[in-house]
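Attaching a predicted model along with its sequence, questions to come.
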Amino acid sequence: MAKSSTRASAQKSSAKPVFVLNGPNLNLLGQREPEIYGRTTLADIEKQVRAKAKALGLTADCRQSNHEGELVDWIHEAREGACGVILNAGAYSHTSIAIHDALAALDIPVIEVHISNVYKRESFRHHSTISSVATGVICGLGTIGYDLALEAVKSKL
């Protein structure tokens, strides 16, 4: 199971971190379909996110899983342990009622992020099961979408 984490650095701060959650196949960024997603790796994105969070006076706790239940568990953890959630749920964006329901139980900002413009892709990607419970949605702007999502979370705190 591919996971990456900055939990230790996030726990050093007295403020709650922003959970930056990435779903299935995002561990393959930089390798998988670079014509759609580019050559930036997930590690590159996490470095970018931590730097942007620091510039905004926030901390970021970055995690990735290919498993729906683990994403749900992390969203549940965010209820007490995070000040906001940035979620790129990958394919689960279009299919997961479980992630929708977990997000609906949050009382913190949730920003849905997609690197590609899902509306320029296959029709099954045009519907998100999680957008209706997100504070906002950013898609099609590449990896800068994560930075914009951090700014959005900060503005909602």
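Now that the structure is in, tell me what you want to look at.

going forward, measure contacts between C-alpha atoms and count neighbours the same way
OK.

what about the strands in this protein?
18-22, 60-64, 84-88, 110-114, 136-139 (DSSP state E).

What residues does the closest residue to Ser96 other than its chain neighbours make contact with?
In this structure, Ser96 finds its nearest non-sequential neighbour in Thr129, 6.4 Å apart by Cα to Cα, 6 or more residues apart in numbering. Counting by Cα atoms under 8 Å, 6 or more residues apart in numbering, Thr129 touches Ser93, His94, Thr95, Ser96, Ile97, His100.

out of those, which are buried?
With neighbours counted by 16 or more other Cα atoms under 10 Å, the contacts of Thr129 contain buried members at Ser93, His94, Thr95, Ser96, His100.

okay if I get the residues you listed as CSV plus distance to Gly69?
Converted to CSV, the buried ones among the contacts of Thr129 look like this (distance: Cα to Cα, whole Å):
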residue, distance to Gly69
Ser93, 14
His94, 16
Thr95, 13
Ser96, 10
His100, 12
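
mind checking how far Ser155 is from Gly30?
30 Å (Cα to Cα, to the nearest Å).

one more structure, for comparison:
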Amino acid sequence: MSAKSILVIHGPNLNMLGTREPAHYGTLTLLDINTALTQMAKQDGHMLEAFQSNAEAEIVTKIQSLMVNRVDALIINPAAFTHTSVAIRDAISAVNIPFIEVHLSNVYAREQFRHHSFFSDIAIGVISGLGAEGYFAAYRYITKP
């Protein structure tokens, strides 16, 4: 199996995982999730970078950088930007890299405004409601032989 390069993007407020609404988002911290993903990638011979920002422009710029610094796949939890960001959607479309959309909580079991995603229709898959396991499932799918 050839080595893959994967970028994981975490959107706003995910830096507060572990303390923010653990009933919805679980008790693992962002560092816990990133460490587990990095260890999985290292063990499997893949390269993985994790990036988090609360700023839409920083996420757009990071995605645009993939025009030069290509990766094989993207795992993104756009968080609150899921429901608002045409800019992030357009950036992902522009770089034309396959991606999986991940949400820790089941967005469809929450408020109505969380039910719409600007990303789901262009993603290769969407994982919602599995907590941190959603990231790991996305990684396993992307890296399957």
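Nice, thanks for sending it over. Note that the structure is a prediction, hence the values are computed from the model and not measured.

so what number do they get for TM-score?
The TM-score (TM-score structural alignment, normalised by the length of structure 2) is 0.91; 142 aligned residues with a Cα RMSD of 1.5 Å.

re earlier: save the strands of structure 1 as TSV, and put in mean neighbour count and distance to Ile45 of structure 1 too.
Putting the strands of structure 1 into TSV (neighbours: other Cα atoms under 10 Å; distance: least, Cα to Cα, whole Å) gives the following:
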stretch	mean neighbour count	distance to Ile45 of structure 1
strand 18-22	25	10
strand 60-64	25	9
strand 84-88	27	12
strand 110-114	26	13
strand 136-139	18	15
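
Make a markdown table out of the ones you listed and add distance to Ala51 of structure 1.
Listed next are the strands of structure 1 as a markdown table, based on distance: least, Cα to Cα, whole Å:
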| stretch | distance to Ala51 of structure 1 |
| --- | --- |
| strand 18-22 | 13 |
| strand 60-64 | 9 |
| strand 84-88 | 15 |
| strand 110-114 | 18 |
| strand 136-139 | 19 |
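
Tell me which of these lies nearest to Gly38 of structure 1.
strand 110-114 (12.7 Å; Cα to Cα).

matching residues in structure 1 for the longest helix seen in structure 2?
Assignment by DSSP state H gives helix 30-44 as the longest helix of structure 2. The alignment of helix 30-44 of structure 2 onto structure 1 (TM-score structural alignment) spans residues 42-56.

Could you pull out the buried residues of that stretch?
Leu42, Ile45, Glu46, Val49, Arg50, Ala51, Lys52, Ala53.

what's stretch 117-128 of structure 2 aligned against in structure 1?
The aligned range for stretch 117-128 of structure 2 is 128-139, by TM-score structural alignment.

what's the span of the matching stretch, first residue to last?
Using Cα to Cα, the two ends of stretch 128-139 of structure 1 sit 12 Å apart.

can you tell me which residues contact His115 of structure 2?
His115 of structure 2 sits next to His83, Val107, Tyr108 when contact means Cα under 8 Å, 6+ apart.

any idea how far Ala132 of structure 2 is from it?
Where Ala132 of structure 2 is concerned, His115 of structure 2 sits at a distance of 20 Å (Cα to Cα).

With Gly125 of structure 2 instead?
In terms of Cα to Cα, Gly125 of structure 2 sits 16 Å off from Ala132 of structure 2.

Now do the same contact list for the residue nearest the centre of structure 1.
In structure 1, the centroid-proximal residue (Cα atoms, centre = their mean) is Leu87; its distance is 2.5 Å. Each residue near Leu87 of structure 1 by Cα under 8 Å, 6+ apart is listed here: Val20, Leu21, Asn22, Gly23, Val110, Ile111, Glu112, Val113.
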